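Peer 1: Here is a sequence with its predicted model. Questions after.
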Amino acid sequence: MMDPRTSQQLQLIDEQDSYIQSRADTMQNIESTIVELGSIFQQLAHMVKEQEETIQRIDENVLGAQLDVEAAHSEILKYFQSVTSNRWLMVKIFLILIVFFIIFVVFLA
C-alpha cells in the first residue's frame, strides 16, 4: 500500500507536470505568433519598399503641377491686364466715332 503522503506528492507532481506542459504549450503558441508577426512585418517592409518609387513619382508630379498652376495664374493675370487695356482702347475708339458722327450730322445736315 502507498503512503498517503506519497500519494499526495504524486498527485502534486502530476498537477505540476500538467501545469508545466500547459505553460510549454502556451509558450510555443506565443513563439509561433511572434514568428508569424515577424513574417507579416517583413512583408509590410517589402511592400513599402516597392511603393517608394511610386510615391516619389507622385511627389514629383505634384510639384510639377504646382509650378504649372503658378505659371497659369501668371498668364491669366497678364491676359486680364491685356483685356482691360483693350477695353479702354475700345471705349476711346467708340467715343471718337460718336464725336465724328455728331460732327457729320451737325455740319452736313
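Peer 2: Yes, it's here.

Peer 1: alpha carbons only for contacts and neighbour counts from here, please
Peer 2: Will do.

Peer 1: Using the three-state scheme, assign the residue positioned nearest the centre of the chain.
Peer 2: What sits nearest the mean C-alpha location of the chain, by CA atoms, centre = their mean, is I55, with 9.0 Å. Under DSSP: H, G, I helix; E, B strand; the rest coil, the three-state class of I55 is helix.

Peer 1: and the gap between it and V48?
Peer 2: 10 Å (CA to CA, to the nearest Å).

Peer 1: separation between K92 and V105?
Peer 2: For K92, the distance to V105 - CA to CA - is 20 Å.

Peer 1: And the strands in this protein, which stretches?
Peer 2: Read by DSSP state E, the chain holds no strands at all.

Peer 1: quick one, helices of it?
Peer 2: 4-108 (DSSP state H).

Peer 1: What's the local residue count around V48?
Peer 2: For V48, the neighbour count with other CA atoms under 10 Å is 12.

Peer 1: let's bring in a second model and compare:
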Amino acid sequence: MQDESRSLGGEVAIDMDSRANPLQLQLIDEQDSYIQSRADTMQNIESTIVELGSIFQQLAHMVKEQEETIQRSDKHIHTTGFTYSKTTDSTVQYMLQRHAVQTTQTLTVAVVFFFKSA
C-alpha cells in the first residue's frame, strides 16, 4: 500500500469496485433524489420571492397613485371650502343690502304717507 501511495505522488487512491453493494446504490439514488428535490424547492422559493418582489413593486406604484389622488382630492376640498365661505359671505352681504333697501323703501313710503296725510 505504501508503494502504491508513493507511486501516486503521495495521494491515496481508493479503488471503487464496480461491483458496488445494491444498498449503497440505493442510498446514492435516494441522496440524489433528495438533493434534486431540495434544488427544485430552492428554485420554487426563488421564483416565489421574485414574484413577491414584483407584486410589492406593483403595490408601491398603486400606493403612489392613491397618494396623488388623495392630494388632489384634499386640494379640491380646500378649494371648495374657500368657495363656500366666499359664497356665504356674499349671500350675507346681499341679504343685508336687501334689508337696507327694504328698510329705506318702507321709510320712504312712511314719509310719503305721513306728508300726504298731513
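Peer 2: Perfect, thanks for sending it. Keep in mind that this is a model prediction, so the values were computed, not measured.

Peer 1: Post the TM-score for the overlay when you can.
Peer 2: Structural agreement between the two chains, given as a TM-score (TM-score structural alignment, normalised by the length of structure 1), stands at 0.62; 97 aligned residues with a CA RMSD of 3.2 Å.

Peer 1: Just to confirm, what residue in structure 2 is aligned with the residue nearest to the centre of structure 1?
Peer 2: Aligned counterpart of I55 of structure 1 in structure 2: V63 (TM-score structural alignment).

Peer 1: gap between that match and F56 of structure 2?
Peer 2: For V63 of structure 2, the distance to F56 of structure 2 (CA to CA) stands at 10 Å.

Peer 1: what comes up buried for stretch 75-93 of structure 1?
Peer 2: Within stretch 75-93 of structure 1, no residue counts as buried by 16 or more other CA atoms under 10 Å.

Peer 1: Now check T87 of structure 2 against structure 1: what is it aligned to?
Peer 2: Counting by TM-score structural alignment, the partner of T87 of structure 2 is Y79.

Peer 1: try H76 of structure 2
Peer 2: Aligned counterpart of H76 of structure 2 in structure 1: D68 (TM-score structural alignment).

Peer 1: Check Q97 of structure 2 too.
Peer 2: Alignment note (TM-score structural alignment): Q97 of structure 2 maps to L89 of structure 1.

Peer 1: In contact with that match, which residues are there?
Peer 2: Residues counted as contacts of L89 of structure 1 (CA atoms under 8 Å, 6 or more residues apart in numbering): none.

Peer 1: roughly how far apart are it and L95 of structure 1?
Peer 2: L89 of structure 1 sits 10 Å away from L95 of structure 1, going by CA to CA.

Peer 1: Repeat that for E70 of structure 1.
Peer 2: 38 Å.

Peer 1: now do Q66 of structure 1
Peer 2: Q66 of structure 1 is 44 Å from L95 of structure 1, by CA to CA.

Peer 1: Also Q11 of structure 1?
Peer 2: Separation of Q11 of structure 1 from L95 of structure 1 (CA to CA): 119 Å.

Peer 1: Equivalent analysis for M47 of structure 1, please.
Peer 2: On the measure of CA to CA, M47 of structure 1 and L95 of structure 1 end up 71 Å apart.

Peer 1: Equivalent analysis for T54 of structure 1, please.
Peer 2: 61 Å.

Peer 1: can you check T84 of structure 1 too?
Peer 2: Between T84 of structure 1 and L95 of structure 1 the distance, using CA to CA, works out to 17 Å.
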